[in-house]
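S.K.: Next comes the sequence, and after it the predicted model I'd like to discuss.
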Amino acid sequence: MDNRRRNIIRALAIAPFLLGMRKLMASPKIVAKAKDRLQYSVNAYSFNSLLRNGEMTFFDMMEFAASIGLDSVDLTGYYFSSYPEPPLNSELFQLKHKALKLGLNIAWTGIRNDFVNPDAESRKADSAMISRWLDVSSSLGATILRVFTGKHNYDGFSKNEVKEWLVAEYKTCAKYGEEKGVIVALQNHNEFLFTSDEIIDIIKRVDSEWFGLILDIGSLHAENPYDEIEKLAPYANYWFIKEHVYPNGIKTPVNMKKIANIVKNQGYQGYISFESLSDGDPKEIIASMFNSFKAEYEKL
């Protein structure tokens, strides 16, 4: 049999398979599922008192997250006993090992910094601390390190001057984040930048794909926080969903339907993390928030 005839027979043999694959790839159901890739996490601050008094560990938190069907955990830096110094790699690798056994990711860690401080040396020290914790994030396999603005008294300086400090430090951090493969993400925390426009301005001025936003829905105290959330949504690399929002600064239960709509309409594909700040059993509150959001999202 010559090569030409052999090639024709081979092509005829695989034609039904190729046709079936084309139909499968064109299936609307397959395409729809591919578009809905939200992952769910829990922030360690939800268990603040339990983690601080020793009633709970990160390992316990992971067990809880896996038990209710979450995909990941946020391991906040200041619950490591060494903080602000980085923990040993042996400790980090035990956490990674536990996460693997439970089928979880470690998506996030975060530290406290204050770039509003007028003292340049203090800002430089905080920037160096962020670099060390970017190493920690990389060792954990976390893709995001949370940072703040800070809320130091800056008497004698204008707000625009302070914003220049922020941009300069964030650029330095983002550059190192790029080297480590970790996004440095600002959590809007109602400390120095209070509106969506101010936050977006800083993100644009830093101008790095390695600097982004953790959208904290509970830290926007405008007349209509949902409008502010919607404006920030295109910039979000990560979401913190809390049980309350603050229209005009007034504590109000979150409308999960509105949040789910904003997330869905934006086409967001990353992590949604739940954080409880309320009294009561944090496990019950987190499980309820998770189920409530998922129920609303899946209706859309």
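M.R.: Thanks, I have it.
S.K.: When you work out contacts or count neighbours from here on, use the C-alpha atoms and nothing else.
M.R.: Will do.
S.K.: can you give me the strands for this structure?
M.R.: Along the chain, the stretches classed as strands by DSSP state E are 39-42, 72-74, 105-110, 144-147, 183-187, 211-216, 236-242, 244-245, 252-253, 271-275.
S.K.: Can you name the residues in contact with the third one?
M.R.: With contacts defined as C-alpha atoms under 8 Å, 6 or more residues apart in numbering, strand 105-110 is touched by 71-78, 96, 99, 137, 140-147.
S.K.: what is the orientation angle of that strand with strand 271-275?
M.R.: If you take axes from the mean of the first three to the mean of the last three C-alpha atoms, to 10 degrees, strand 105-110 sits at 60 degrees to strand 271-275.
S.K.: quick one, strand 105-110 and strand 183-187 angle?
M.R.: Counting by the same axes, to 10 degrees, strand 105-110 lies at 60 degrees to strand 183-187.
S.K.: got it, and the last one?
M.R.: Computed by the same axes, to 10 degrees, the angle separating strand 271-275 from strand 183-187 equals 40 degrees.
S.K.: biggest helix in the protein, by residue count?
M.R.: Counting by DSSP state H, the longest helix found in the chain is helix 3-26.
S.K.: Tell me how far it lies from the chain's centre.
M.R.: In this view, helix 3-26 has its centroid 44 Å away from the chain centroid, taken as C-alpha atoms, centre = their mean, to the nearest Å.
S.K.: A further structure is provided below for comparison with the first:
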Amino acid sequence: MGHQVRRRTFLSVLAGVPLAASATPKPDAGQANHLPPGTQRLKSSLNAYSFNKPLMDGTMTIDDLLDFCATTGFDAVDITGYYFKGYPQVPADDYLFHVKRKAFSVGMEISGTGVRNDFTIADKDKRQQEVALVKKWVVAAAKLGAPVLRIFAGTQKNENYSKAQVTEWMLKDIETCVAFAREHGVIIGLQNHNDFIQTADEVNKIIESINSAWFGLILDTGSYRVHDPYDEIGKSVKHAVNWQIKEKIFVKGAEVETDIPRVMAIIKASAYNGYLPIETLGEGDPKVKVAALLGKLKRAMRE
């Protein structure tokens, strides 16, 4: 889809015109998840941010994380890029391949990785640096064997620009990254992160405007805070390519425990197949908290 067509598509969607009336699907558009609801192949995973403090201060290594995940009963792990020393630079191949071999040796899969990027920056040259960062980590993800690279929309306020203007340049940058990622067999996953993107409608408009099987949603259950989060999850699950299932969720502005069986019911009623990374935050021993949340997830997966 050309830039001008994409622009007209997005602006028409903002105006309430159905996407199907304004866009022609690409040959590879849409999820490739076609198993009947309730028969999906679902796997547990851990988002490494659950161990952010020990990973950042060096008291836990990526090898330690892989050992923990294996002994605790996870199928996979999502290792965000900034837990590799030297980030935002990509580690040498020797270390990437060490991590890949280590994961294999303990029976773990790598469900994804991610970067900190911001495509809402008004300065075009600075945004190009963000695009370059994503591209570098696309290559790293391919070498790790991670099927999905997680990105963000951004956090800039941009008071001199409308949301539609910011979205227009953001779409162009994302499309550039998706085209590059496709060449390397990596899916770009945009996380709803309660910043520039806050609602399921916004998620759906952006993903459907890009319109590629190599682009989807990292569905962050804890970051839908404007409307009912379970309704929002249900509205956007069709675009999920990976998850962050968090122990807490926001209902009417209050942080409460996530109803894991309710989230799982939404997943099982969808066409989603693949990994279900969990993430714990806040105070407490992360090993204890992670094991407890994994237990809830596995019970819900069995039911």
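M.R.: All right, it came through fine. Just so it is clear, the structure is predicted and the values come from calculations on it, not from any experiment.
S.K.: What would you report as the TM-score here?
M.R.: The TM-score (TM-score structural alignment, normalised by the length of the first structure) is 0.87; 268 aligned residues with a C-alpha RMSD of 1.4 Å.
S.K.: circling back to that earlier point, a markdown table please, covering the strands of the first structure and showing mean neighbour count and distance to Glu121 of the first structure.
M.R.: Below are the strands of the first structure laid out as a markdown table (neighbours: other C-alpha atoms under 10 Å; distance: least, C-alpha to C-alpha, whole Å):
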| stretch | mean neighbour count | distance to Glu121 of the first structure |
| --- | --- | --- |
| strand 39-42 | 23 | 34 |
| strand 72-74 | 26 | 30 |
| strand 105-110 | 24 | 21 |
| strand 144-147 | 27 | 18 |
| strand 183-187 | 27 | 21 |
| strand 211-216 | 25 | 22 |
| strand 236-242 | 22 | 30 |
| strand 244-245 | 22 | 36 |
| strand 252-253 | 12 | 40 |
| strand 271-275 | 25 | 33 |
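S.K.: just so I know, which of these lies nearest Asn48 of the first structure?
M.R.: Closest of those to Asn48 of the first structure is strand 271-275, at 10.4 Å (criterion: C-alpha to C-alpha).
S.K.: The closest one vs the second structure, mean deviation?
M.R.: Compared with the second structure after fitting, strand 271-275 of the first structure deviates on average by 0.4 Å (mean C-alpha distance after the TM-score superposition for the first structure).
S.K.: quick one: contacts of that strand?
M.R.: Applying C-alpha under 8 Å, 6+ apart, the external contacts of strand 271-275 of the first structure come out as 38-46, 74, 237-243, 286, 289-290.
S.K.: so who does the equivalent of Gly156 of the first structure over in the second structure touch?
M.R.: Superposed on the second structure with TM-score structural alignment, Gly156 of the first structure falls opposite Asn160. Residues near Asn160 of the second structure by C-alpha under 8 Å, 6+ apart: none.
S.K.: what's the spacing between Asn160 of the second structure and Arg127 of the second structure?
M.R.: Per C-alpha to C-alpha, to the nearest Å, Asn160 of the second structure is found 17 Å from Arg127 of the second structure.
S.K.: Rebuild the strands of the first structure as JSON lines, extending it with distance to Pro28 of the first structure.
M.R.: Listed next are those as JSON lines, based on distance: least, C-alpha to C-alpha, whole Å:
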{"stretch": "strand 39-42", "distance to Pro28 of the first structure": "22"}
{"stretch": "strand 72-74", "distance to Pro28 of the first structure": "29"}
{"stretch": "strand 105-110", "distance to Pro28 of the first structure": "29"}
{"stretch": "strand 144-147", "distance to Pro28 of the first structure": "33"}
{"stretch": "strand 183-187", "distance to Pro28 of the first structure": "33"}
{"stretch": "strand 211-216", "distance to Pro28 of the first structure": "31"}
{"stretch": "strand 236-242", "distance to Pro28 of the first structure": "27"}
{"stretch": "strand 244-245", "distance to Pro28 of the first structure": "36"}
{"stretch": "strand 252-253", "distance to Pro28 of the first structure": "36"}
{"stretch": "strand 271-275", "distance to Pro28 of the first structure": "24"}
